[in-house]
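A.B. asks: Give me a 3D structure for the following:
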Amino acid sequence: MDESQIISLSVDQYTLYAFIGYLLLMVGIGLYSARFSSSGISEFFIGGRKMNKLVIALSAVVSGRSAWLLLGVTGLVYAQGASALWAVVGYTAVELVLFLTYAKRLREFTEVHDCITVPDFFATRFNDKNGMLRIILVITFLIFMVSYVSAQFVAGGKAFSSSFGITQNSGVLLSAGIILLYTVLGGFLAVSLTDTIQAFFMILALVFLPTIAIIDFGGWAAMMEALQLQDAALIDPTALTFGAFVGFVGIGLGSPGNPHILARYMAIDDPKQLRFAAAIGTFWNIVMAAGAVLIGLIGRAYFPEVGMLPGADTENLYPFLAQNHLHPILFGVVIASIFAAIMSTADSQLLVAASSVVRDLYDRIIKKDEEIPQKTLVLYSRLVVLGLVVFALLFGLIAQDLVYWLVLFAWAGLGAALGPTSILALYWKGTTKEGVIAGVISGTVITIVWYLIPVLKDNLYELIPAFFGSLFITILVSKWTKK
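C.D. replies: Below you'll find the model as predicted:
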């Protein structure tokens, strides 16, 4: 293989056809779902609480993983070795616990009180008559959701650029346009159905690619030997500092605070089916995580120097490895899996952000004394999604951070602001509205400040101190204020 083949990607026509077929399928689902999602904002934002257990299990898993898993984790394992697997252990364990405990309680409360959004839940739980708690939650959502969605657009730009040879900015624009189309058309039903199909694309690619690449290399023993010769630490899962270990495992603390995951718990048709969803979701979380880790390891064996990757960027490892080992049609599936990861997260976040604006600001605060027709609210929701895409797009075009870290920042902010407060709201009767407001603000502020101070950020992931800081402040202020 000559140098030009090593550092660039070329696209076969069959790869392009396979990818176009995938995109047409996604848009078709959006068109199919449009009528159902237009009937009201409950249908548009949480599927009218009529979603099947399998759909909920798979969409909850893939909406939480995003391009971070396929591009970020594979690149991290390439750079750091097997010790990076701890980055996937935390969220897998936490989400299992959430499915089995937290999800059922949240689902039952939100049905009884007709809560469509996470701010709806908080406002009802704490009798937020003046709307202060809603407003603070909406602002928090928008701060971190824009970063999160922008990260997905940036990932889409990278994937388009490395896979189809176009500029990254053009790829960002294409990614945004595709996600916008079916999200605006189909709402939550389209998002959940596409997530389910996208889960199979991701699983297929994450199972087949490392398996074939390891066989082509000469087997597991040959891969381990090659990595051992490079650096013995690459195959040692304990080769990391205590701070790095805590930071990796602590990623799971973000799950109870990310509203695009919580929306799945609220949308299932029967809360008794959450145990089934827990089993399915956990199994596929493990399969996808194992695939990402193996791709990083075998990729390091094939390409010992980062300069051998397109753009010398570790986040290009996944599509580059696939191109070198798969038939063009299967390579098209891999490219589709990248966009599946991107879209499954971005569309969910756009719906959550739009719901906070339309439901929580416009319907519940600005027009709280008026009866707004449901179809009017759906129309406004679609317009807000459009506006959010434009705003996130502008941010994404100038974003310089790696996808991995930009996603982790947004994940941390939401996890720290909403995770401790939502857990306490569901499980501790002593929690007060003032305590929640203090917890949301402190979690947000600690995340941002910690992220901006290099000496702090380099030693511990900002979610850890922000989560426990928010937890402590929520309890402290609740103790001082009236229930």
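A.B. asks: switch to C-alpha atoms for all contacts and neighbour counts from now on
C.D. replies: Noted.
A.B. asks: Is residue 42 in contact with residue 114, as I believe?
C.D. replies: No: counting by CA atoms under 8 Å, residue 42 stays clear of residue 114, with 9.1 Å between them.
A.B. asks: Please say which of the two ends up with more neighbours.
C.D. replies: residue 42 (22 against 13; other CA atoms under 10 Å).
A.B. asks: Tell me who's in contact with that one.
C.D. replies: By CA atoms under 8 Å, 6 or more residues apart in numbering, the contact set of residue 42 is 48, 49, 116.
A.B. asks: And it, how far from residue 135?
C.D. replies: 20 Å (CA to CA, to the nearest Å).
A.B. asks: Let me have the contacts of residue 42 in TSV, adding neighbour count and distance to residue 405 as columns.
C.D. replies: TSV is the format used below for the contacts of residue 42 (neighbours: other CA atoms under 10 Å; distance: CA to CA, whole Å):
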residue	neighbour count	distance to residue 405
48	21	34
49	20	33
116	26	30
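A.B. asks: Nearest to residue 264 among the residues you listed?
C.D. replies: Comparing those against residue 264 with CA to CA places residue 49 closest, at 9.1 Å.
A.B. asks: With adjacent residues omitted, what lies nearest to that closest one?
C.D. replies: residue 267 (4.1 Å; CA to CA, 6 or more residues apart in numbering).
A.B. asks: how about the nearest residue to residue 482, chain neighbours excluded?
C.D. replies: Nearest one to residue 482, counting by CA to CA, 6+ apart, is residue 432 at 6.8 Å.
A.B. asks: Revised request: answer the last question for residue 274.
C.D. replies: Per CA to CA, 6+ apart, closest to residue 274 is residue 99, 6.1 Å.
A.B. asks: Just confirm the one you found contacts residue 278, I think it does.
C.D. replies: Yes: the pair residue 99 / residue 278 is scored as a contact, 5.2 Å apart, by CA under 8 Å.
A.B. asks: Please give the structure of this sequence too, so both can be compared:
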Amino acid sequence: MTSGTFVAFAIYLIGMLAIGLICYRLTKNLSDYILGGRGLRPGVAALSAGASDMSGWLLLGLPGAVYASGMNQIWIGIGLVIGAYLNWQFVAKRLRIYTEVAKDSITIPDYLENRFDDRSRILRIISAAVILLFFTFYVSSGLVAGGVLFEETFDLSYMWALWIGMLVIVGYTFLGGFLAVSWTDFVQGILMFLALIVVPIIAITELGGWDQVTDTVGQIDASYNGVMTDMTFMGIVSLMAWGLGYFGQPHILARFMAVRSPSDVPTARLINMGWMIFGLYGAIFVGYSGIAFFADNPLQNSETVFIEFVQVLFHPWVSGFLLAAILAAIMSTIDSQLLVCSSALTEDLYKAFLRKDASQKELVQVSRFAVIGIALLATVLAMDKDSKVLDLVSYAWAGFGAAFGPIVILSLFWRGLTRNGAAVGILVGAVTVVVWKQLSGGLLDLYEIVPGFILCALAAVAVSLMQGRPAQSVLDDYDRTQRAVKTGRIEPSE
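C.D. replies: Take a look at the predicted model:
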């Protein structure tokens, strides 16, 4: 590593901490800290949603999967694009409106409790527990990715790399909360986008053009060029099923809840989908061109293909900022996840059960220290440097998608969903993912999000039908929301 790379990297990190300090002055209460006061502009909401969604998986996991297996991994990208579009198209606007109608809910557990007028608070407890369980694995995946980056770039030991990455991310999340997370994600989203456009273009140019790349890859192993290589129907379903996960990711749904106005959603959707399509396929081309570029000296760790490209192809100053894009991808997801975990502990457990009359200042402080506690736990879990980023992400992604996805969709589109139906559905989805993950062979090789999603939906519908008609106040809020979706105006509650 040269001094130029180090300085460029340092400039980036200092910039992120500066954003945290600025946002610290703008954070006055828990709503500001958790949801930014529902004031996100469409561009910030779109790019922060994209950056927090993709994580180090986009620059390490996906290129690594393509480098190791070839173009058959493109099915993940197709599934994700479809899922993200449907999420923005059908969930974003309704969720933004419904969370305001449902007593101005600021977290997913908060929304579920208020949506069903759950005075037993069972929904809040179950959903907060699911968030804390699966986000622990998700945050750990990001810290593993950060450890790999620092280890490869700065020749640091894996443990030093883990702690340095954790301290920077916790620093600005602790200070600025949701505003800091959203604005750093906005900057990081731009950086990731530029990196995923520039690196594959330069790599392909260095190899002599696209035709030369495909010819070289074909000579190494013709199977790398086939999108159907070693693919079964079940395999394609498993890869495309990643798209189902979008409907249940709390850190992405939080951006929908925080957007300035429901009318801003179409603009945010356009920006987000453009960013996502270019980013995903840029990552795929990085991995694919890496097969040809490193043919004479294959990489030991497939997930370092982006890092190797950056170090070989670019001037140290440029490579410093491009490597910072990986850290940006990692940080932009971990910070969002830490904030959602913090909100689960503070809003959904501490305030709800321990200190109902806690002041806003106290709640913000509790949230900040919750960020530190969760980060420390995730760092301990990430100490196994042999963990694969893609494996950890896939488990957490499936957990949220199966537990929350069907419930969020049903809560927005079905009048008859009941509290018990939602609670049972969340439990069935989460348990199915945990159990299915331990099984293998034949049909059981199906990605665990598929059975989890299906069984969650079936359980929620079956229990709701058995329970009967929801309370009138719940139905009234549902009808208010549907009218607001059509008119663009939220009626005052009676």
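A.B. asks: top helix in structure 2 by residue count?
C.D. replies: Assignment by DSSP state H gives helix 158-206 as the longest helix of structure 2.
A.B. asks: related to what we said a few turns ago, for the residue nearest to residue 274 of structure 1, what are its contacts?
C.D. replies: 265, 274, 275, 277, 278.
A.B. asks: returning to that earlier point: the residue nearest to residue 49 of structure 1 pairs with which position in structure 2?
C.D. replies: Matched by TM-score structural alignment, residue 267 of structure 1 corresponds to residue 258 in structure 2.
A.B. asks: Let me see the contact set for its match.
C.D. replies: 35, 36, 37, 38, 39, 40, 45, 96.
A.B. asks: list the ones among the residues you listed that structure 1 also has?
C.D. replies: Among the contacts of residue 258 of structure 2, the ones whose aligned partners also touch in structure 1 (both residues aligned by TM-score structural alignment, their matches' CA atoms under 8 Å) are 35, 36, 37, 38, 39, 40, 45, 96.
A.B. asks: mean shift of the helix or strand hosting residue 263 of structure 1 relative to structure 2?
C.D. replies: Per DSSP states H and E: residue 263 of structure 1 is located in helix 259-267. Between helix 259-267 of structure 1 and the corresponding residues of structure 2, superposition yields a mean separation of 0.2 Å, by mean CA distance after the TM-score superposition for structure 1.
A.B. asks: which is the next helix or strand following that helix?
C.D. replies: Sequence-wise, the next helix or strand downstream of helix 259-267 of structure 1 (DSSP H and E) is helix 274-302.
A.B. asks: name the helices or strands packed onto that next one?
C.D. replies: helix 53-67, helix 74-80, helix 86-97, helix 168-217, helix 220-230, helix 317-325 (3 or more CA pairs under 8 Å, 6 or more residues apart in numbering; DSSP states H and E).
A.B. asks: nearest to residue 466 of structure 1, of those?
C.D. replies: Among those, helix 86-97 sits nearest to residue 466 of structure 1 (CA to CA), with 16.6 Å.
A.B. asks: what span of structure 2 lines up against that closest one?
C.D. replies: So helix 86-97 of structure 1 sits over residues 75-86 in structure 2, by TM-score structural alignment.
A.B. asks: all strands of the stretch 301-450 of structure 1, in order?
C.D. replies: Counting by DSSP state E, counting those that start in this stretch, one finds no strands in the stretch 301-450 of structure 1.
A.B. asks: Looking at the contacts of residue 99 of structure 1, which is nearest residue 299 of structure 1?
C.D. replies: Nearest member of those to residue 299 of structure 1, counting by CA to CA, is residue 278, at 31.4 Å.
A.B. asks: What lies in contact with the match of helix 86-97 of structure 1?
C.D. replies: Here stretch 75-86 of structure 2 has contacts from 227, 236, 239-247, 269, 273, 276-277, 280-281, using CA under 8 Å, 6+ apart.
A.B. asks: Next, the buried residues of it.
C.D. replies: 75, 76, 77, 78, 79, 80, 81, 82, 83, 84, 85, 86 (16 or more other CA atoms under 10 Å).
A.B. asks: re earlier: so which of the kept ones among the contacts of residue 258 of structure 2 wins on neighbours?
C.D. replies: residue 45 (31 neighbours).
A.B. asks: That one maps to what in structure 1?
C.D. replies: Checking TM-score structural alignment: residue 45 of structure 2 goes with residue 56.
A.B. asks: quick one on the thing from earlier: can you report how many residues neighbour the residue nearest to residue 482 of structure 1?
C.D. replies: 25.
A.B. asks: Quick check, it in contact with residue 483.
C.D. replies: Yes: with contact defined as CA under 8 Å, residue 432 of structure 1 reaches residue 483; the gap is 5.2 Å.
A.B. asks: What separation do you get for the spatially most central residue of structure 2 and residue 335 of structure 2?
C.D. replies: For structure 2, residue 53 is the residue whose C-alpha lies nearest the centre (CA atoms, centre = their mean; 3.0 Å). Distance, residue 53 of structure 2 to residue 335 of structure 2, by CA to CA: 11 Å.
A.B. asks: before we move on, what about residue 63 of structure 2?
C.D. replies: Applying CA to CA to residue 63 of structure 2 and residue 335 of structure 2 gives a distance of 23 Å.
A.B. asks: Any idea how many residues pack against the closest residue to residue 207 of structure 2 other than its chain neighbours?
C.D. replies: The spatial neighbour of residue 207 of structure 2 that comes closest, neighbours along the chain excluded (CA to CA, 6+ apart), is residue 213 at 6.3 Å. Counted with other CA under 10 Å, the neighbours of residue 213 of structure 2 add up to 22.
A.B. asks: wait, what's in contact with residue 213 of structure 2?
C.D. replies: 204, 207, 289, 292.
A.B. asks: Go again with 10 Å.
C.D. replies: 203, 204, 205, 206, 207, 219, 288, 289, 290, 291, 292, 293 (CA atoms under 10 Å, 6 or more residues apart in numbering).
A.B. asks: Now render those residues as CSV, adding neighbour count and distance to residue 326 of structure 2.
C.D. replies: Shown next, in CSV, are the contacts of residue 213 of structure 2 (neighbours: other CA under 10 Å; distance: CA to CA, whole Å):
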residue, neighbour count, distance to residue 326 of structure 2
203, 23, 17
204, 22, 20
205, 13, 22
206, 12, 22
207, 16, 23
219, 12, 31
288, 28, 18
289, 28, 18
290, 29, 17
291, 27, 20
292, 23, 22
293, 20, 20
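A.B. asks: Generate JSON lines for the contacts of residue 258 of structure 2, with distance to residue 369 of structure 2 and secondary structure as supplementary columns.
C.D. replies: Below are the contacts of residue 258 of structure 2 laid out as JSON lines (distance: CA to CA, whole Å; DSSP: H, G, I helix; E, B strand; the rest coil):
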{"residue": "35", "distance to residue 369 of structure 2": "17", "secondary structure": "helix"}
{"residue": "36", "distance to residue 369 of structure 2": "18", "secondary structure": "helix"}
{"residue": "37", "distance to residue 369 of structure 2": "21", "secondary structure": "helix"}
{"residue": "38", "distance to residue 369 of structure 2": "23", "secondary structure": "helix"}
{"residue": "39", "distance to residue 369 of structure 2": "24", "secondary structure": "coil"}
{"residue": "40", "distance to residue 369 of structure 2": "25", "secondary structure": "strand"}
{"residue": "45", "distance to residue 369 of structure 2": "26", "secondary structure": "helix"}
{"residue": "96", "distance to residue 369 of structure 2": "28", "secondary structure": "helix"}
